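Colleague: What would the 3D arrangement of this be:
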Amino acid sequence: YVVTEYGIARLEGKTIRERALELISIAHPKFRNELLNWAKAHKYVPEEILPFPEVEYPEELKRYVTLKDGTQVILRPIKPSDATMKQHLFYALSKESIIKRYLGPLKSLPWDRIWPYVIIDYKNEMVIVAVVIEEGLETMIGIGSYSKIPNTDSAELALVVRDDWQGRGVGTEMLKYLIELAIANGFKTLKAWVLVENAVMMHLFKKCGYKMKYRLENGVYEVVLDLSQPVKE
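Modeller: Reported below is the predicted structural model:
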């Protein structure tokens, strides 16, 4: 572990690229992009990585939840060094889960699609990962996000859970936390697009505790959660 006033870097079992990104992310925000450019010049990290926003990693948003079966799961904001774990999660998903998450088949998740997802401002964009500790190391089992829709007080919502962890409450906990964070950051509604055959996700939204509206078009539900109207389950 390396600890600074800007966060904690966990380096054990990680690649050079992951270690470099971990250390950059806990440096003073003013110096992160200078360090990133140095790491790029020395080939420690890929050139495609986007500049770091000058924001501190919100360590205080890390949360421990216990599933109904007693399993403890960590929910926390994503870090740039999570890029590899996010890619591993994608390739661990079944074809069906990928189609439901991305509304169509997707054979690969290249790095240029990952970097914008792991380098965020933690306000207008939020990504929460669900991780468990296996043999002393973190393993990502789910990921959920919201992203501000420009010029609105609404955000687009999406989440996915690894197949072998589905049905255990991971998605429920991620959705609950994303809603909490969206409200704290001033959003009034969350929008999601759900394939008509994805009954599990629709059920998850219906029991989330907020008024839900939806309409069906071309086999896809447009779902709107009104965060100003909580409802009793």
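Colleague: contacts, neighbours, all on C-alpha from now
Modeller: Noted.
Colleague: what helices or strands is the longest helix anywhere in the chain leaning on?
Modeller: Determined from DSSP state H, the single longest helix within the chain is helix 170-184. For helix 170-184, the elements it packs on are strand 125-134, strand 137-148, strand 154-161, judged by 3 or more CA pairs under 8 Å, 6 or more residues apart in numbering; DSSP states H and E.
Colleague: distance between it and the chain's centre?
Modeller: Computed by CA atoms, centre = their mean, to the nearest Å, the chain-centroid distance of helix 170-184 equals 11 Å.
Colleague: do the same with stretch 78-97
Modeller: Counting by CA atoms, centre = their mean, stretch 78-97 comes out at 10 Å from the chain centroid.
Colleague: other SSEs contacting the next helix or strand after the longest helix of the chain?
Modeller: Where DSSP states H and E defines the elements, the next helix or strand beyond helix 170-184 is strand 189-195. Counting contacts by 3+ CA pairs under 8 Å, 6+ apart, strand 189-195 packs against strand 154-161, strand 220-230.
Colleague: before we go on, could you also do this sequence so I can check it against the first one:
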Amino acid sequence: MDLFTQCSPDELVTVAARLRPLRAERGQVLMRQGEEAAFFVLIQSGEVEVSHSGDDGSVVWGEASAGVIVGEIALLRDKPRTATVTATAEVTGFIGDEKAFAAIVDLPGVSDRLLRTVRQRLAAFITPIPVRFKGDTTLLLRPVLPGDTERISSPTVEFSSETLYRRFMSTRAPTPSLMNYLFHVDYIDHFVWVLADGEDGPVVADVRFVRAVDNPGVAEIAFIVADDYQGRGIGSFLMDAAIIAARVGGVQRFTARMLSENNSMRAIFDRFGAEWERDEPGVVTAEFDVPPIESVRIEPELVSEIRAMTREVVRASGS
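Modeller: Purely as a prediction, here's the structure:
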């Protein structure tokens, strides 16, 4: 299989021992929305349809073919399936559990190939939303995708030492491992909106929230805007976009930790009645309830687009 072209037979022995062969006829349901996730499927040949039935009766669907893994996300989260997977042609492949998937990801070259596949799968559900800001600036809003780590590191986008200091509390640029974490999201427990300057342009701003492990109703929020794009209302807009995504995902309260001198971010949080406490010298924390979507300051039509996109990417990533 193309997924394993960089692996030697010896490296595949451990993985092969954890997999079971699969053969499915056209029309056979491999996974069903709502059922317990006990396995993933690695498709060797054939095609499947991935569909999700929404509360409003709508059905969202996509396709997957040879070299794609389906069902691993729900398995890793230990949560019910969010989509139904049905063979649309005869399918051959393999079935594995959580340990088998962990072994696959550790193989040479596999992780990068999987990230590219995930990006393609998610991108099929996403049409970036154009948003106009002050200074006649139009940027594209979308959820973060694998590969955006490099796009936010574009040499054409400058994050000054002051900007990095305020966001990461360090004058040094984030390490590759930190950036990998920041852009490794599942859209359920870790959600990120980005603003890109053009369809294939660099990422110039982002906002993210990460749920607390012991309380999924609470999430820590943070955002950053490149130097040349500051002062155009981007931070306030990203806050509103985060509120919409949080509401869709069931997050009820935001927390934040920042430098006490970060007045622009503090002003945004004060708009929602943030409660402030000193954490350590020069650092403060904020807490506030996630307000209703009706409180955001963007047009109702744009609110509807953002809410719909949130739902689409959550469905697409959660099977």
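Colleague: Just give the TM-score of the two.
Modeller: After superposition, the two chains reach a TM-score of 0.71 (TM-score structural alignment, normalised by the length of the first structure), with 201 aligned residues with a CA RMSD of 3.9 Å.
Colleague: quick one on the thing from earlier: give me the contacts around the longest helix of the first structure.
Modeller: With contacts defined as CA atoms under 8 Å, 6 or more residues apart in numbering, helix 170-184 of the first structure is touched by 65, 67, 75, 126, 128-130, 142-146, 159-161, 204, 208, 227.
Colleague: same question, stretch 149-158 of the first structure
Modeller: Contacts of stretch 149-158 of the first structure (CA under 8 Å, 6+ apart): 101, 144-148, 186-192.
Colleague: from those, which two are the most distant?
Modeller: 101 and 186 (25.5 Å; CA to CA).
Colleague: In terms of neighbours, single out the busier of these two.
Modeller: Per other CA atoms under 10 Å, whichever of residue 101 of the first structure and residue 186 has more neighbours is residue 101, with 21 against 13.
Colleague: Now the equivalent of the more buried one over in the second structure. Nearest residue, chain neighbours left out?
Modeller: Matched by TM-score structural alignment, residue 101 of the first structure corresponds to residue 167 in the second structure. Using CA to CA, 6 or more residues apart in numbering and skipping residues adjacent in sequence, the residue nearest residue 167 of the second structure is residue 224, 6.3 Å away.
Colleague: List the buried residues for the helix or strand encompassing residue 13 of the second structure?
Modeller: Here residue 13 of the second structure sits within helix 9-17, counting by DSSP H and E. Residues of helix 9-17 of the second structure classed as buried: 11, 15-16 (neighbour count, 16 or more other CA atoms under 10 Å).
Colleague: quick revisit: comparing the longest helix of the first structure with the second structure, how large is the average distance?
Modeller: Comparison of helix 170-184 of the first structure with the second structure after fitting gives an average deviation of 1.0 Å (mean CA distance after the TM-score superposition for the first structure).
Colleague: corresponding residues in the second structure for that helix?
Modeller: Going by TM-score structural alignment: helix 170-184 of the first structure matches residues 234-248.
Colleague: Equivalent analysis for stretch 74-83 of the first structure, please.
Modeller: Aligned by TM-score structural alignment, stretch 74-83 of the first structure corresponds to residues 140-149 of the second structure.
Colleague: can you tell me the distance between the two ends of that stretch?
Modeller: Start and end residues of stretch 140-149 of the second structure are separated by 17 Å (CA to CA, to the nearest Å).
Colleague: Identify the residue range in the first structure corresponding to the longest helix seen in the second structure.
Modeller: For the second structure, the helix with the greatest residue count under DSSP H is helix 300-317. Alignment of helix 300-317 of the second structure against the first structure: no match, by TM-score structural alignment.
Colleague: hmm, who's touching that helix?
Modeller: Contacting residues not belonging to helix 300-317 of the second structure are listed as 52, 60, 73, 82-83, 121-122, 125-126, 129, 142-143, 186-188, 241, 244-245, 248 [CA under 8 Å, 6+ apart].
Colleague: Quick check on those residues: which are buried?
Modeller: So, of the contacts of helix 300-317 of the second structure, 52, 73, 82-83, 121-122, 125, 129, 142-143, 186-188, 241, 244-245, 248 end up buried under the neighbour-count rule (16+ other CA under 10 Å).
Colleague: Understood, closing this out.
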